[in-house]
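Colleague: Structure of the sequence below:
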Amino acid sequence: MKRCIKSFIVVTAVLSVYLLPNELFAWGQTGHRAVAEVAEHHLNKKAKKAIEEILGDSAYLPIVSTWMDDIKSDKKYAFMSPWHYFNIDKGQKFEDVERNPKGDILKGIDDMTKVLEDENSTKTQKARAIKILTHLIGDLHQPFHVGHKSDLGGNKVKVTWFGKPSNIHRVWDSDMIGSKGLSYTELAKFCDTATKEEVAKLQSATPKDMMFESHELCTKFYQEVGEGKLGYRYIYDNYHVVERRIMEAGVRLAGILNKALG
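Modeller: Model (predicted):
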C-alpha cells in the first residue's frame, strides 16, 4: 500500500509541473514534499518504526507534509493559521517582538515536539504532531516566513516574475521552484548533499536558531528586490539558497523526529 501511495505522489508531482499554474508550486507542495523526502533519508530505525506505527498506511513523510495547507479551509483548524510564520519587522529585535497570543511557528514546533516526547500522548495526537512538525520545519526555512508583519511576510511586496505580476513571498514559495520543473523526489535528490559532519552540525540547531537564519536571509532579500523585475538572473543568484534551505529543513526535521521518537 505504502509503495503505491509513493508512486502516486511521484506521478502526480511530475504531472503537476505541466498541468498546474505556478502559484501551486509552493513550499507547500513540491518544496514541502522535498523537505520531507530529505528527512526520510536521515531518519533512524527507531524513528521510522515509530512513524509506521503512528501513521499506518500514511507512514511516508511527503504524504503528510502538506496537511497543514490542505486543512486551511476547515474552520476547526483556524487556530493553526498563525503557526506558519514568525514576524519580525524591519529594525526590530526578537526580544521586542510581541508574540501572537494565538501562537506562532516557534510555539507550534515546541508544542508538537512535546506531544511526541510525551508517553501519555495518544496515537491520534502524535499523528497530528508529526504532520504539523513536518510542515512547520519546512515553513521555518523559507526566508519570508520570518518576514515583516507590515507587508505580510513579503506578500505585499509586488514584483514581476518574467513580466507577470507576483510578490516576493510567492517568488520564494513557488516561482523559483516551479521554474525548474522538477518532481519533489528530483528536487530532494539534488538538495540532499550534506556530509555526516554537516548533518550533525545542522541537527544541533534549535528552532530559534533556524528562525534567525531565515530572518537574516529575508532581510537580505528584502534589500535586493530593487525595481522588482525578476527573472533568470534572480534564479541564477538565489536558487542555490532554495536548495540549501530545503536540505537544511529536511535534515533538521529528521533530527527532531529521531530525538523525539528514537
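Colleague: from here on, contacts and neighbour counts on C-alpha atoms
Modeller: OK.
Colleague: got the contact list for K123?
Modeller: Residues in contact with K123 (C-alpha atoms under 8 Å, 6 or more residues apart in numbering) are I54.
Colleague: these two touch, right, K158 and H169?
Modeller: No. Counting by C-alpha atoms under 8 Å, K158 stays clear of H169, with 9.1 Å between them.
Colleague: These two: which is more packed in?
Modeller: H169 (25 against 17; other C-alpha atoms under 10 Å).
Colleague: Distance from the helix or strand harbouring that one to the middle of the chain?
Modeller: For H169, the element it lies in under DSSP states H and E is helix 168-170. Distance of helix 168-170 from the chain centroid (C-alpha atoms, centre = their mean, to the nearest Å) equals 14 Å.
Colleague: And for stretch 108-119?
Modeller: For stretch 108-119, the distance to the chain centre is 18 Å (C-alpha atoms, centre = their mean).
Colleague: mind listing the helices for the stretch 101-250 of the chain?
Modeller: Along the stretch 101-250 of the chain, the segments classed as helices by DSSP state H, counting those that start in this stretch run 105-117, 123-140, 168-170, 176-180, 184-191, 196-203, 207-223, 232-261.
Colleague: ok, and what's touching the third one?
Modeller: Right, helix 168-170. Here helix 168-170 has contacts from E23, A26, F144, G153, G154, N155, V157, K158, V159, V225, using C-alpha under 8 Å, 6+ apart.
Colleague: ok, now with 6 Å
Modeller: For helix 168-170, the surrounding residues in contact (C-alpha atoms under 6 Å, 6 or more residues apart in numbering) are F144, G154, N155, V157.
Colleague: One more: the fifth one?
Modeller: By C-alpha under 6 Å, 6+ apart, the residues outside helix 184-191 that reach it are T30, R33, A34, V38, E243, M247.
Colleague: mind listing what the fifth one touches?
Modeller: By C-alpha under 6 Å, 6+ apart, E243 lies in contact with C191.
Colleague: so how far is H32 from it?
Modeller: Distance, E243 to H32, using C-alpha to C-alpha, to the nearest Å: 12 Å.
Colleague: okay, now V11: neighbour count?
Modeller: 12.
Colleague: whoops, I246 was the one
Modeller: I246: 31 surrounding residues under other C-alpha under 10 Å.
Colleague: I'd like the structure of this one too, to check against the first:
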Amino acid sequence: MKHILLIVAAFLGFATPAQAYWEYGHETVAAIAYRNVTPAVRAEIRRLLARQALLETPGCPAGTIEQASVWADCIKTLGPRFSYAYNWHYQNVDVCKDFTLKGNCPDGNCVSAQIERDVKLLKDKTVPQRERVMALAFLVHFVGDLHQPLHAGDRSDLGGNRALSTYGAYSTARLNLHSIWDGLVAERAISTPPGLVRVYSSAERAAVDGGTVEDWSRDSWQVARDVVYASAYGGQPCGPIPARATLSDAQIAALVEPARAQVIKGGLRLARLLNEALG
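Modeller: Reported below is the predicted structural model:
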C-alpha cells in the first residue's frame, strides 16, 4: 500500500494551476448540485447535455453533469482549440494582502468572471444551443475550481504549485500544496463518512449559498490563507516560506472538515446558480 501511495503522490506532483479537484472533487460538487436543484432545472440540465454532440469533442464527453464537471479539464488535451480558456480556471489573489479582484482578473480572464458570464449565457435563451451547452459545462467546472482554495488565493507560487510539501510520511521531488489539495486532501475529505451527496435542507442551503460570486471568491481566498497556508507554514500563512512544507498526520486529519466544507459549499452554490439560470 505504501508503494501504491508513493506512486500516486508522484503523479500528483505534475498538477498545474488550471487543474483542480481531479475528477472526484468536481464530480462530487456536480452531484451535490444536481440533487439540490429543482426538478424542472434537472430536466433542463438533462435536455442541454443531451445535445453534447454540438460541442464536437467526442473524446471529452459531457452527457451527464458528472461528465460535464470535468469537460473543461479534458479539453486541454485538444491543444490550441481551447487554449483561450486556460486562465479561466483560477485567480491567484495574494493571501498576504487585502482581498481584491482588481488586477487579478485581467479582461475577465479569471474563474469568478467566467462563472458570471456562463450564468448570463444560460439565462439568455436566444444564445445558440451550442454556446449554452458549453456554458453549462464550463459553469459546473468553474464553480468547483473556485472552491479549491488554491484557485482563489496563493503566495505568488502559482496556486501552491511551487510550494513543495510532504504529506504525512509521503514525499516526492514534485509533491506540492496544489497537488495535495487537488487530490489527496480532497479525496480523503470526500470519502470520509457521512457521504456528501444528498438533498440538503433549506436551512443548510441558506447558510452557505447567499452572497455573490465575489463573496465566494473572498471566502475561498480566506480558506487558502487561514487553512491551507497556515497548516503548511506552522500557523503563519504569511511567514517565511520553507524549502519544503510539512503536513503531519495530525494536520492532515484536521484538514478533512474544512475540505469537506468547501465541496459542500461548491455544490450548493452551484445549485443556486443553476436554479437562477435555468429555472
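Colleague: before we move on, the earlier item: just send the helices of the stretch 101-250 of structure 1 back as CSV, with distance to L61 of structure 1 too.
Modeller: Below are those laid out as CSV (distance: least, C-alpha to C-alpha, whole Å):
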stretch, distance to L61 of structure 1
helix 105-117, 15
helix 123-140, 7
helix 168-170, 24
helix 176-180, 20
helix 184-191, 12
helix 196-203, 18
helix 207-223, 19
helix 232-261, 10
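Colleague: excluding its backbone neighbours, what's nearest S83 of structure 2?
Modeller: If the residues on either side of it in the chain are set aside, S83 of structure 2 comes closest to K76, at 7.1 Å by C-alpha to C-alpha, 6 or more residues apart in numbering.
Colleague: Please identify the residue in structure 1 that aligns with the one you found.
Modeller: Matched to structure 1 by TM-score structural alignment, K76 of structure 2 sits across from K72.
Colleague: any idea how far that match lies from F79 of structure 1?
Modeller: 10 Å.
Colleague: between the two, who's got more neighbours?
Modeller: Set K72 of structure 1 next to F79 and count neighbours by other C-alpha under 10 Å: K72 wins out with 14 against 11.
Colleague: could you measure the more buried one against H32 of structure 1, distance?
Modeller: From K72 of structure 1 over to H32 of structure 1 the distance is 16 Å, taken as C-alpha to C-alpha.
Colleague: Next, the angle helix 249-278 makes with the one helix or strand E23 of structure 2 maps to.
Modeller: In this structure, E23 of structure 2 sits in helix 22-36 according to DSSP H and E. Interaxial angle of helix 22-36 of structure 2 relative to helix 249-278 (axes from the mean of the first three to the mean of the last three C-alpha atoms, to 10 degrees): 50 degrees.
Colleague: so where in structure 1 does helix 22-36 of structure 2 end up aligned?
Modeller: Using TM-score structural alignment, helix 22-36 of structure 2 pairs with 28-42 in structure 1.
Colleague: How about stretch 129-143 of structure 2?
Modeller: Matched against structure 1 by TM-score structural alignment, stretch 129-143 of structure 2 falls on residues 123-137.
Colleague: Now the matching stretch on structure 2. Mean distance?
Modeller: Stretch 123-137 of structure 1, aligned to structure 2 and superposed, deviates on average by 0.7 Å (mean C-alpha distance after the TM-score superposition for structure 1).
Colleague: buried residues in that stretch?
Modeller: For stretch 123-137 of structure 1, a neighbour-count test (16 or more other C-alpha atoms under 10 Å) marks K126, A127, R128, A129, I130, K131, I132, L133, T134, H135, L136, I137 as buried.
Colleague: Next: stretch 83-99 of structure 2.
Modeller: A85, Y86, N87, W88, H89, Y90, Q91, N92, V93, D94, V95, F99.
Colleague: distance of the counterpart of the fifth one in structure 1 from E52 of structure 1?
Modeller: Residue pairing (TM-score structural alignment): H89 of structure 2 is matched to H84 of structure 1. Noted for H84 of structure 1: a distance of 26 Å to E52 of structure 1, by C-alpha to C-alpha.
Colleague: what do you get for V11 of structure 1?
Modeller: Applying C-alpha to C-alpha to V11 of structure 1 and E52 of structure 1 gives a distance of 23 Å.
Colleague: For S69 of structure 2, list the residues it contacts.
Modeller: H26, E27, V140, H141.
Colleague: Can you tell me the element the counterpart of L48 of structure 2 in structure 1 falls in?
Modeller: Applying TM-score structural alignment, one finds that L48 of structure 2 aligns to I54 in structure 1. I54 of structure 1 belongs to helix 45-55 when assigned by DSSP H and E.
Colleague: and that helix, what other elements does it pack with?
Modeller: Here helix 45-55 of structure 1 touches helix 123-140, going by 3 or more C-alpha pairs under 6 Å, 6 or more residues apart in numbering; DSSP states H and E.
Colleague: try it again with 8 Å
Modeller: Identification of packing neighbours for helix 45-55 of structure 1 by 3 or more C-alpha pairs under 8 Å, 6 or more residues apart in numbering; DSSP states H and E yields helix 123-140, helix 232-261.
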